[in-house]
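A.B. asks: predicted model and sequence follow; I will ask about them next.
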Amino acid sequence: MQEHPIRWFITAPQACPYLDDREMQSLLVDPAVSLGGRRFGQLLAEGFRRSGQFVYRHHCACCNACVPVRIPVRAFRPNRSQRRCLSRNHDVTVTLTRPPDQAGPGPTADLDEHMPLFSRYLSSRHTGGGMEQMGREDYAGMLTHRNGPVDLIEFRHADRLIAVAVTDRTPQGLSAVYSFFDPDQPRRGLGTLAILTQVVHARRLGLHYVYLGYWIAQSPKMEYKTRFQLLEGRVNGTWEQLAANR
């Protein structure tokens, strides 16, 4: 089957949400084009991300601070802190589900169950940023795209939902789209648990990478990504190992 050519768009400059006094632009794939899983996976390997129906890569004229990063699944080994996280969560049950509009085997996620946790997380972590206003329709849009399956990994303790990891699946690897969790259980390290579980999921599927989006050295909020060694970053068009912050 002949692949449709990709049309590209560049967004207008806007204030950078990560670094003060800088502007951001993004290179967008025409959302009307159906890439398919293989081409979408190739774009992930070139540093692209998905947000809703948009596949994009930051394309800033005077800044290259955003570094796409990924975990090589075969080489990754959890460090001592991550092993403690796994031990603390030995009583958590993990279930793989799919969005309601996605056909396939396995159970379908109950978005009505997800929404209270999603809203609590946004209120705790994204106050004043606009995301706290996201409703059920916005959340459902996050789970739907035309370029391949979305896996929802649910975490429960005593039958109560405490975390969800939204993951795009491609023939080359998984892409961690978004995770949300109970903000009242910080000791569990549920964000770390979500990434470790996606690594295990990728390994079971025989995939090579888990893509974690962008890392910015100047952003303390993104420092956690360098703890997943041997982390790779795409620098000047080439994937290379990034040193851990110790």
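C.D. replies: Alright, I've got the coordinates.

A.B. asks: use CA for all of it now, contacts and neighbours both
C.D. replies: Noted.

A.B. asks: could you look up the SS state of residue 151?
C.D. replies: Judged by DSSP: H, G, I helix; E, B strand; the rest coil, the three-state class of residue 151 is strand.

A.B. asks: need the contact list for residue 88.
C.D. replies: Residues near residue 88 by Cα atoms under 8 Å, 6 or more residues apart in numbering: residue 188.

A.B. asks: so residue 215 sits against residue 225, correct?
C.D. replies: Yes: using Cα atoms under 8 Å, residue 215 makes contact with residue 225 at a distance of 7.1 Å.

A.B. asks: neighbours of the closest residue to residue 26 other than its chain neighbours, just the number please.
C.D. replies: Nearest residue to residue 26, sequence neighbours excluded (Cα to Cα, 6 or more residues apart in numbering): residue 58, at 4.3 Å. By other Cα atoms under 10 Å, the residues close to residue 58 number 22.

A.B. asks: and for residue 52?
C.D. replies: Neighbours of residue 52 (other Cα under 10 Å): 16.

A.B. asks: that's a strand at residue 193, yeah?
C.D. replies: No: the assignment for residue 193, made by three-state DSSP, is helix rather than a strand.

A.B. asks: structure two is appended below for comparative analysis:
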Amino acid sequence: MLEKTNPILQMKFGVTQRFPCNYLQGEEEQLLVCMSPSEELPQVYGNLLNNGFRRSGEQLYRPHCAHCNACQSIRIMVNEFTYSRSQKRILQKNKSLTLHERHDERDDYYPLYESYINQMHADGTMFPANYEQYANFVRCQWQQPIFLEARDEGKLVAVAVTDQVEHGLSALYTFYSPDYQARSLGSFMILKQVALTKDKNLPFLYLGYQIDECRKMNYKQKFKPHQRLVNHKWLIYR
């Protein structure tokens, strides 16, 4: 067990065993996990996010691989962000959708999630979807997420699950209707989270980890300018 002294709290960390990497074939993955009591986590969440951690369900973690540093935390500088031509086309393509910011779940979220996982990610570790998996992934007792939903004439077509901390939003996960795959809803929901971050007068939108060697993760680097956490320093990429 590792311990780190904080001006307010003494934070505790644990290291997981190694397991096959979900992103790079042939590699092993290891995580550094925050083990502090859940009642303390709201006080340290923003600081941990700034140091490369991420939330999944109740857990705060970051990669801790001995021989690999491919995972780089990435965050969009929303006040300097500029739309590319393709991003402008995505916005235009989806201009008929209506967006709503919610702070509680709706009954139609899980059916959309189930359809998304089972049809779009049948080759992934989350297949097949089930309700317990969804609840453990999305819900958190110590942090109330924001649900940014997109609807097409009332029909739910996408949900972006987002956390708010003192210096930004953290985009946790987006799921959407497979019927709308051609409309690039994943990128569309990131663009809308950029707008939401600006509306809240916050400087950063965290996107999790950028992995250059992983095709599924490369879309994140298209949002510029952004910063990446490299050797404990945030570097700007334009």
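C.D. replies: Cool, got the structure. Please read all numbers here as calculations on a predicted model, not as lab measurements.

A.B. asks: re the thing from before, tell me the contacts of whatever residue of structure 2 lines up with the residue nearest to residue 26 of structure 1?
C.D. replies: Using TM-score structural alignment, the partner of residue 58 of structure 1 in structure 2 is residue 63. Going by Cα under 8 Å, 6+ apart, residue 63 of structure 2 touches 29-32, 71.

A.B. asks: correct me if wrong: residue 168 of structure 1 contacts residue 149.
C.D. replies: Yes: the pair residue 168 of structure 1 and residue 149 qualifies as a contact (Cα under 8 Å) at a distance of 6.3 Å.

A.B. asks: okay, these two: which has more neighbours?
C.D. replies: residue 168 (26 against 20).

A.B. asks: and the more buried one, helix, strand or coil?
C.D. replies: The three-state assignment at residue 168 of structure 1 reads strand, by three-state DSSP.

A.B. asks: could you measure from it over to residue 174 of structure 1?
C.D. replies: Going from residue 168 of structure 1 to residue 174 of structure 1 by Cα to Cα, to the nearest Å gives 6 Å.

A.B. asks: residue 114 of structure 1 too?
C.D. replies: Plainly put, residue 114 of structure 1 is 21 Å away from residue 174 of structure 1 if you go by Cα to Cα.

A.B. asks: what about the helices in structure 1?
C.D. replies: Under the criterion DSSP state H, structure 1 carries helices at the ranges 36-45, 80-88, 111-125, 136-142, 190-205.

A.B. asks: and the first one, how far from structure 2 on average?
C.D. replies: Relative to structure 2, and after both are superposed, helix 36-45 of structure 1 has an average distance of 1.9 Å to its aligned residues, where the measure is mean Cα distance after the TM-score superposition for structure 1.

A.B. asks: same for that helix, what does it pack against?
C.D. replies: Here helix 36-45 of structure 1 touches no other helix or strand, going by 3 or more Cα pairs under 8 Å, 6 or more residues apart in numbering; DSSP states H and E.

A.B. asks: now do the last one
C.D. replies: Helix 190-205 of structure 1 makes packing contacts with helix 80-88, strand 160-169, strand 173-181, strand 209-215 when contacts are defined by 3+ Cα pairs under 8 Å, 6+ apart.

A.B. asks: where in structure 2 does it align, residue-wise?
C.D. replies: Taking TM-score structural alignment, helix 190-205 of structure 1 hits residues 185-200 over in structure 2.

A.B. asks: repeat that for the fourth one.
C.D. replies: Counting by TM-score structural alignment, helix 136-142 of structure 1 falls onto residues 131-137 of structure 2.

A.B. asks: buried set for the matching stretch?
C.D. replies: 134, 137 (16 or more other Cα atoms under 10 Å).

A.B. asks: and the contacts of that stretch?
C.D. replies: Against stretch 131-137 of structure 2 from outside (Cα under 8 Å, 6+ apart): 56-58, 110, 113.

A.B. asks: who wins on neighbours among these?
C.D. replies: Ranking the contacts of stretch 131-137 of structure 2 using other Cα under 10 Å puts residue 113 first, with 21 neighbours.

A.B. asks: that one matches what in structure 1?
C.D. replies: Using TM-score structural alignment, residue 113 of structure 2 sits opposite residue 118 in structure 1.

A.B. asks: how close does that match get to residue 164 of structure 1?
C.D. replies: As judged by Cα to Cα, residue 118 of structure 1 and residue 164 of structure 1 stand 9 Å apart.

A.B. asks: so what sits against both of these two?
C.D. replies: Residues touching both residue 118 of structure 1 and residue 164 (Cα under 8 Å, 6+ apart): 180-181.

A.B. asks: mind checking which of the contacts of residue 63 of structure 2 land in strands?
C.D. replies: 29, 31-32 (DSSP state E).

A.B. asks: what sits closest to residue 214 of structure 1 if chain neighbours are left out?
C.D. replies: Closest to residue 214 of structure 1 by Cα to Cα, 6+ apart is residue 68, at 4.4 Å.

A.B. asks: contacting residues around that neighbour?
C.D. replies: Residue 68 of structure 1 touches 47-48, 211-215, 233-234, counting by Cα under 8 Å, 6+ apart.

A.B. asks: structure 2: which residue goes with that one?
C.D. replies: Using TM-score structural alignment, residue 68 of structure 1 sits opposite residue 73 in structure 2.

A.B. asks: what's the spacing between that match and residue 166 of structure 2?
C.D. replies: To residue 166 of structure 2, residue 73 of structure 2 is 18 Å away according to Cα to Cα.

A.B. asks: ok now stretch 230-238 of structure 2, how far from the chain's centre?
C.D. replies: Here stretch 230-238 of structure 2 is found 18 Å from its chain centre; the criterion is Cα atoms, centre = their mean, to the nearest Å.

A.B. asks: distance between the ends of it?
C.D. replies: 15 Å.

A.B. asks: residues touching that stretch, excluding its own?
C.D. replies: Stretch 230-238 of structure 2 has contacts (Cα under 8 Å, 6+ apart) with 51, 72, 224-229.
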